[in-house]
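Novice: model this:
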Amino acid sequence: MRLDRFLWWSRISASRNFARALAESGHFRIDGRRVERAHLPVRPGNVLAFVTHGGKVRVVRIETLPHRRGPPAEARDCYTELTPGAAPAQD
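Specialist: The predicted structure follows:
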């Protein structure tokens, strides 16, 4: 699955255009490697690290690939938050 589509379908990004801009900004890493293209493939087990709009670093591990852009609770099941100090998601 494409990186920008994963970010949008898993609700990490509000829109696919923002997901593409985030991936192409150069502030994104997949398994420690710098990413500058939104079309790179991602798969379960990949660790994504990126700078959020607020300037904070966020780290997530992909658990499963989403089959659609579903509700937020379903989207949160697709990844595990690894960001130090981040509170676990509440349902």
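Novice: Could you use CA atoms for every contact and neighbour count after this?
Specialist: Fine.
Novice: now the strands for this structure?
Specialist: Per DSSP state E, the chain carries strands over the ranges 28-30, 33-35, 47-51, 57-62, 79-81.
Novice: could I get those as CSV with distance to Met1 and mean neighbour count?
Specialist: As requested, those are arranged in CSV below (distance: least, C-alpha to C-alpha, whole Å; neighbours: other C-alpha atoms under 10 Å):
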stretch, distance to Met1, mean neighbour count
strand 28-30, 13, 20
strand 33-35, 15, 15
strand 47-51, 14, 20
strand 57-62, 11, 18
strand 79-81, 14, 18
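Novice: And this one, please, so the two structures can be compared:
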Amino acid sequence: MMEKRDSLRLDKWLWYARFFKTRSLAAKIVTGGHVRVNSNKVSKAATTVGAGDVLTFAQGNHIRVVKLVACGTRRGPAPEAQALYEDLSPPVAHVPGDKDYVPPAPKFEGKGRPTKKDRRTGLLSRPDWLE
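Specialist: Below you'll find the model as predicted:
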């Protein structure tokens, strides 16, 4: 005889694993056809998933590929949610030129906002203030 594996609705699992903030947002992504389960496109939020399934979906500007490890019983804290899946996504390299690249904050090397002392010396060195 075959044992029945634990399974859970896809939208509920995405919400449990904290990929989406609300269950209705997870359901909207699934019904929009933006999620693949084992490389098959699904469009029903009630699709059942279980341990061993591989999900592919967009989250923000990144494509996520995750393998389900467990179904879970609740939407718990982040460490509990991270134990529900194994991330198979390639690491995101932030290089200049990418649309989601955020440069580091500038250090003061003549750039950025001047200090009060810099403003005073700059104002006093202007010729119109010396007259």
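Novice: So which of the strands of the first structure is nearest Ser10 of the first structure?
Specialist: strand 79-81 (8.0 Å; C-alpha to C-alpha).
Novice: What range does that closest one cover in the second structure?
Specialist: Under TM-score structural alignment, strand 79-81 of the first structure corresponds to residues 85-87 of the second structure.
Novice: mean deviation (superposed) between that stretch and the first structure, please.
Specialist: Superposing on the first structure and averaging over aligned pairs (mean C-alpha distance after the TM-score superposition for the first structure), stretch 85-87 of the second structure comes out at 0.4 Å.
Novice: Touching that stretch from outside, list them.
Specialist: Contacts with stretch 85-87 of the second structure, where a contact means C-alpha atoms under 8 Å, 6 or more residues apart in numbering, come from 17, 64-70.
Novice: What's Leu3 of the first structure aligned with over in the second structure?
Specialist: Counting by TM-score structural alignment, Leu3 of the first structure lines up with Leu10 in the second structure.
Novice: Look up how far Pro127 of the second structure lies from that match.
Specialist: Separation of Leu10 of the second structure from Pro127 of the second structure (C-alpha to C-alpha, to the nearest Å): 70 Å.
Novice: So the two - more neighbours on which side?
Specialist: Per other C-alpha atoms under 10 Å, whichever of Leu10 of the second structure and Pro127 has more neighbours is Leu10, with 25 against 8.
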